[in-house]
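Participant: Just the structure for this:
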Amino acid sequence: MNNRFPGLRRRGFLAATSGAAALALVGCAGGTDDKAAGGSGAPKRGGRLRAAFAGGGASETLDPHLANLFADVARAKALFDKLADYGADLSAEPRLAEKWESNKTLDRWKVTLRQATFHDGKPVTAKDVLYSYRRIADPKQAFRAKASLEPIDLDASRATGERSIEFVLKRPTAEFPNVLASFGAYIVPENATEFDKKPVGSGPFRFVSFAPGRSAVFRRYDDHWDGAPLLDEIEFVVANEESARVNALLGGQVEYAHELNPTTARAHEGKGQIEIVRLRNSAMQAFCMKTDRAPFDDKRVREAFFLIADRQELVDGALSGAGEVGNDLFGKGYEYYADGLPQREQDLDKARSLLKQAGAEKLKVTLDTSAVAAGFTEAAGIFRDQAAKAGVTIDVKMGSKDSYWSDILDNGTLSCYRSGAMPIEAHISQRLLTDSTTNATKWHHKDFDALYQQAQSIRDKTERAAVYERMQRRLYTEGGFLIWGFADWIIATARTVKGVETKAPANTLDWARFDKVWLA
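Facilitator: As a prediction, this is how the structure comes out:
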C-alpha cells in the first residue's frame, strides 16, 4: 500500500474550521441529474469497494470519539452509529434513536432506541448510550463532541428502560435533536476502551483489519437495523496527495477518490472515464471582521465592506467557479436559512459614501490569510483589488498554516475564514453568542444572546423559525461575517460505482455513506 500511495504529507481536515480546531466540512452531481451518482438501475450485491482518502499517518485510530479527519469520520460511520444524524438540510434525522419527545419546558427529553444490535450480537441499550456520552464528556479527555453535549446534565440523566433514556438538560433546548446528531457523538458498547484491534460497533460494516496510515477493511454486517449493505466489503486506503488518489482511480486501484480540486475536476468531467460528483454548499467562504475594534467597530465600515465585495468574481477566481455566491449569512439551503433577504451586490459608490460618513475615506487595513485552506490566498488578492476601487488599501499578510486558526481567533481585524456543514443553530451558539468559545468576529450583544435563548424555549417550529430569521436579518445588516461564497466539495468515482448520494452536504448522513452504494 505504501508503494501504491506514497507520501502522507497533506492532511484532509474536516472543513468546518473555527478557532484552533479544524472541524467539520458540505448536493448535486456533476455529469448526472439523478439523485445518486451513476444514474439509476437495479442495485447489485457483492464486491469490495476501495475508497481513497487523505490520512493522518501512523497516529490514525478507529476510536470514533477521536475522529477528526475526513478519513476518520468515513471509517467511524461505517463501523458505528449515532442516535441521530444530519439530513441534507442539516436537520436531525433519527438513527439509533427511534423517536424523541420533550416535556413542556424543553429541559427534559425522552429518547427511545430502536431495536439494533452491535456486531457481537448484543443489543444497543440505554446503558451503552449513557456510557458513550459520559466517555465523550470526560474532562480528562479531548473528544470532539464534548462541547456539543454540554447542554446535557449527564449526572442527572438516566436509563428508564433497556431502550429508553431520560436526558435532563441544564436549560431549555428546543434543538436538542441536533445534540444527538453532533459530529463525533457515536454510540459504543458500555465499558469499551480499545478500538484499534477489534472494535465493535453497530454500524453497517464490521471490523476486519486496520493498518494505521495505510488501510482499513470492513465487511458487511448482515444484521444491521437499516438493512445489510450491498457491498461485501469496503476498504479505506490512504492516499494523501490528490494526484495519488486520482491516479489510483484512473488506474483501477480504487473506485472512489475523496477531495479533488476544481481544476482536476474540470480536466476529467464529461470525459467518460470517471464520474465527478459535486456536493454543493460544502464550505462557507468568508472574510471575518472583528466587530469590537477599529475600524470594524463602526457598522458603517462593515456595511461598506459588504458592498465592496464582488461575490461572483471571488467565486470564479478563488474557487475556480466551483461554488455559488453567498449573501453574508451562514447555511445557504439549510433549515431556518433566511432566503427571503435580497442578494447583496457590489455597490462601490455606496461603499465610498459609507466610508466617508465613518471618517474612513483612506482606510488601510491588514487582511490575514494563509495557505491553510484552498482559495484563501486567491480570495485575499482578489478582495484587495476590489477594495482598492473603493479607496481602501488592504495589506495581505500571510500566516502560518500550523497556527492560523488560533492566531486569527483573537488577533487582527480582518481575516479569511471557512466553515463546513453544521445546523444554523449550532453556528449561532458556537460562534455568535457573547460566551461562544470560537466567536471570531467578537459579536457580543446581550439582546442577540437573549433571542437565541428565546428560540430555544419555543416549542412551535414556525415561531422558532421567525426568531432565527430575525437574528439573521440583524447579522445581514451589521454582522461581522462577510460571507461571499459556498464552495463545492468534489469527489470522483469509477463508472462502475452506483448509488453515491449527490444531494447531501459533506459530513451529513449521506456523505461517504457506503452502505447504500453498489458496484455495477
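
Participant: When you work out contacts or count neighbours from here on, use the C-alpha atoms and nothing else.
Facilitator: OK.

Participant: Please compute how far the longest helix that the chain contains lies from its chain's middle.
Facilitator: In the chain, taking DSSP state H as the definition, the longest helix is helix 461-478. Its chain's C-alpha centre lies 22 Å from the corresponding centre of helix 461-478 when counted by CA atoms, centre = their mean, to the nearest Å.

Participant: Could you also give me the structure for this next sequence, so I can compare it with the first?
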Amino acid sequence: MTVHRRHKCFHLITALAMGASLLALSACSSGAAADPAGSAAGATPKPGGNLRVGIVGGSAKDTLDAHAPVTHPDEARAIQLYDTLASYDNDHKIQMALADTVSPSADGASWTVHLRDGLKFSDGTPITADDVVFTFKRITDPKAPMAGAAALSTLKRDALTATDARTVLFPFSAPYATFPDTVAQYTSGIVPASYDPKKPVSSGPFVLDSFTPGQQSVFVKNPHYWRAGQPYLDKVTIVDFPDDTARVNALLGGQVDAIDQLPLGQVNVVKANPAMKVLESSTGSWLPFTMRVDQAPFNDPKVREAFRLIVDRKQMVDQVLGGHGSVGNDMYSPLDACFPSDVAQRSQDIDKAKSLLAEAGKSNLSVELVTSPAAAGLVEAAQVFAQQAKAAGVTVNVKKVDPGEFYGDQYLKWNFSQDFWFTRDYLPQTAASGLSGAPYNETHWDDQEWLALVTRAQATTDEAARCGLIKQAQKIEFDRGGYIIWGFPNSVDAHSSAVIGLVPDKSGIPLTSFGFRNVWLNK
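Facilitator: Now for the predicted structure:
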C-alpha cells in the first residue's frame, strides 16, 4: 500500500523532559500540498462536480454537532464541516492541520498550540486562538460534556488561555503525554466562539447546504478553506442507507458515486463491473460484543471469560468478514505501538466455557443479544455467535433492531450487545469507551486497578515506561473486561471508476477521513 502524506514536509521534534521524551509536532510549511492518489499517478485534479456518497446507518436522531457524533453519517458530516488542530495521515501517523505546531512544556504538564497564519471560517471570519479556547471549553463543559471530554479530564479548564491571536496554552493537572492524539480526533473539530450546531459555520473543506436527519446532507465547497486549491469538488451529498441492499443497488444503478462498507458478498459483483472499483484498507477498526459488567449474568467474570471462550475467531473472520480482516484477541488498538502482541492468542475452548458457566451457576444460560445493521458485519456476527454458543449450552436470542432504535434511548443500556469502533490508539480509545466517565462506556467498565494504570500511562512521558503500563492495562481487559473482540475488519468500500483520489487508509473510514477534499470526478 502506498501512503500519501498530506504536507510537503512533516517533522517530529523530540523534546527531552525529566530524562524522558515527548513529541512536539510541527509542519514545515504554512500551506498544504495536495497529494491524492490520482495526482501521484500523474493525473491532474479536475475541479467541480457533485459527489454522491451512500453511508451506512442514520436515523431521525442524526446530528450536525461537531462534538457529539454517534453514527457513521454523523461522523461523515463532522469530517466535512470541521477541521482539527492535528490529524492523521493514511498510515495513522499524526500530522499538523489547523495548527502548525503543538509543543509540550519540559515536564509535559502543559502544551502550546500555535495556529497557521491566515485561517478563516467559511463565513470569512478569522479562526483565532479564542475560537480554539471556546471549542475546548465547550467540549469539557461540566454541565454538558461532549464526546471528547473524558480524554481531557485533567485539563485545567479555567486556565485554558489564548496568549495571543494564534497561540493557546493548554495547562493540565499532570503530565499529558498523548495530547496530540486527543486534538487529532474528529470529535475535536474547531468551531467559532459563536457556534450554533443547527447553523454550523465551517472550519473544514465543505459548508452545509441542507440537512434532513435520517435521509441526506448536502455540502458545498468552503470558499475560505485553508488548504490551497482544495477541495476540488463543488458539492458533496451524503445519503443515509440503513439497508445494505439499497446502498449497493444505488451504487450499481448510478444513484450514488461511492458507498462505504460494501457487503462482502457483493465484492466480486462490484469487481466484475468495469465501471466500479473496490477500495480495501487494513485498519485497526473493531466490532466488539459488549457485556455489561454491572449486570447479571455478566457481573460475574467467569461468565465473561466463558463467553470469550465460546468464540471461534477464525470462523468468525472467515464467515462474517469473508477473510477480509484479521483475528482479534480481546484487546483493541492493534496499531498502537504499545499493543501487547505477545499475549497468547485466545482460542475457542467449549469444555472450559462449560466448566466456568457451571462454576458460576449459569449452566444452560439463556441471553438476549441486541444487534443492528448499524455497521457492516454486526448482524452476521451476532448470528454466528448464537450458533457457536449452542455447543456450550448457551441459548442466544438475537434481537435485531434498526439503527435508530439501537442508538436511541437504550444505547449504552443494552445488557449484551455490539458496537463498531474505528482506528484509535489505546489511551484515546479508553477515554472514549473505557473510563467510567467516558461518553460511550458500553460495558459500564469501572475497574480501579485498570484505572490507576491508565491514569499513570496518560501522565508518563517516557514512551517505554508508558508502553509497559498500557500493556498491563490491556492484559486486565483481556482477563476480565467487558469486551469480546473477535477480529479487526478491513474497510471494504466501493466507488465508481469516475471517482479519483480515494486511497487505502488505516483509519477505518477511508471514504470520509479527509473530508473528500482530495477527491475529484473524472466525468
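
Participant: if we can go back for a sec, in terms of secondary structure, what does the longest helix of structure 1 contact?
Facilitator: Contact here means 3 or more CA pairs under 8 Å, 6 or more residues apart in numbering; DSSP states H and E; on that basis helix 461-478 of structure 1 packs against helix 299-308, helix 446-456.

Participant: tell me what whichever helix or strand comes after that helix is packed against?
Facilitator: Under the assignment DSSP states H and E, the closest C-terminal helix or strand after helix 461-478 of structure 1 is strand 481-494. If contacts are counted by 3+ CA pairs under 8 Å, 6+ apart, strand 481-494 of structure 1 sits against helix 242-250, strand 256-260, strand 274-289, helix 311-318, strand 323-325.

Participant: rerun that using 7 Å as the cut-off
Facilitator: strand 256-260, strand 274-289, helix 311-318, strand 323-325 (3 or more CA pairs under 7 Å, 6 or more residues apart in numbering; DSSP states H and E).

Participant: Can I get the ones you listed in CSV including mean neighbour count and distance to residue 98 of structure 1?
Facilitator: Formatted as CSV, these follow (neighbours: other CA atoms under 10 Å; distance: least, CA to CA, whole Å):
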stretch, mean neighbour count, distance to residue 98 of structure 1
strand 256-260, 23, 31
strand 274-289, 27, 28
helix 311-318, 20, 41
strand 323-325, 23, 36
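
Participant: Out of these, which is closest to residue 502 of structure 1?
Facilitator: Evaluated over these, closeness to residue 502 of structure 1 peaks at strand 274-289, with 6.0 Å, by CA to CA.

Participant: Give me the mean distance between the closest one and structure 2.
Facilitator: Between strand 274-289 of structure 1 and the aligned residues of structure 2, the post-superposition mean distance stands at 2.7 Å (mean CA distance after the TM-score superposition for structure 1).

Participant: Is residue 277 of structure 1 in contact with residue 492, as I believe?
Facilitator: Yes. Residue 277 of structure 1 is within contact range of residue 492, at 5.9 Å (criterion: CA atoms under 7 Å).

Participant: quick one: the residue lying closest to residue 123 of structure 1 once chain neighbours are set aside and residue 165 of structure 1, what's the gap?
Facilitator: Closest residue to residue 123 of structure 1 apart from its sequence neighbours, by CA to CA, 6 or more residues apart in numbering: residue 117 at 4.2 Å. Counting by CA to CA, to the nearest Å, the separation of residue 117 of structure 1 from residue 165 of structure 1 is 17 Å.

Participant: So for those two, which sits in the more crowded spot?
Facilitator: When residue 117 of structure 1 and residue 165 are compared for neighbours, residue 165 comes out ahead with 22 against 18, by other CA atoms under 10 Å.

Participant: Could you verify my assumption that that one touches residue 126?
Facilitator: Yes. In this structure residue 165 of structure 1 lies within contact range of residue 126 using CA under 7 Å: 5.8 Å.

Participant: one step back: list the buried residues in the longest helix of structure 1.
Facilitator: Residues 464-465, 467-469, 471-473, 475-476, 478 are the ones in helix 461-478 of structure 1 that count as buried (16 or more other CA atoms under 10 Å).

Participant: just to revisit the earlier point, these two touch, right, the residue nearest to residue 123 of structure 1 and residue 128?
Facilitator: No. In this structure, residue 117 of structure 1 is not within contact of residue 128 by CA under 7 Å, at 11.2 Å.

Participant: coming back round to it: have a look at how far, on average, the longest helix of structure 1 is from structure 2.
Facilitator: Using mean CA distance after the TM-score superposition for structure 1, the mean distance for helix 461-478 of structure 1 is 1.8 Å.

Participant: pretty sure residue 236 of structure 1 is in a helix, no?
Facilitator: No. Counting by DSSP: H, G, I helix; E, B strand; the rest coil, residue 236 of structure 1 is located in no helix; its state is strand.

Participant: okay, now it: neighbour count?
Facilitator: Look at residue 236 of structure 1: counted by other CA under 10 Å, it has 24 neighbours.

Participant: Residue 138 of structure 1 now?
Facilitator: Burial measure for residue 138 of structure 1: 11 neighbouring residues, criterion other CA under 10 Å.

Participant: Not including adjacent chain positions, what is the nearest residue to it?
Facilitator: Spatially, and ignoring its direct neighbours in sequence, residue 138 of structure 1 is nearest to residue 146 (8.0 Å; CA to CA, 6+ apart).

Participant: Nothing else from me, thank you.
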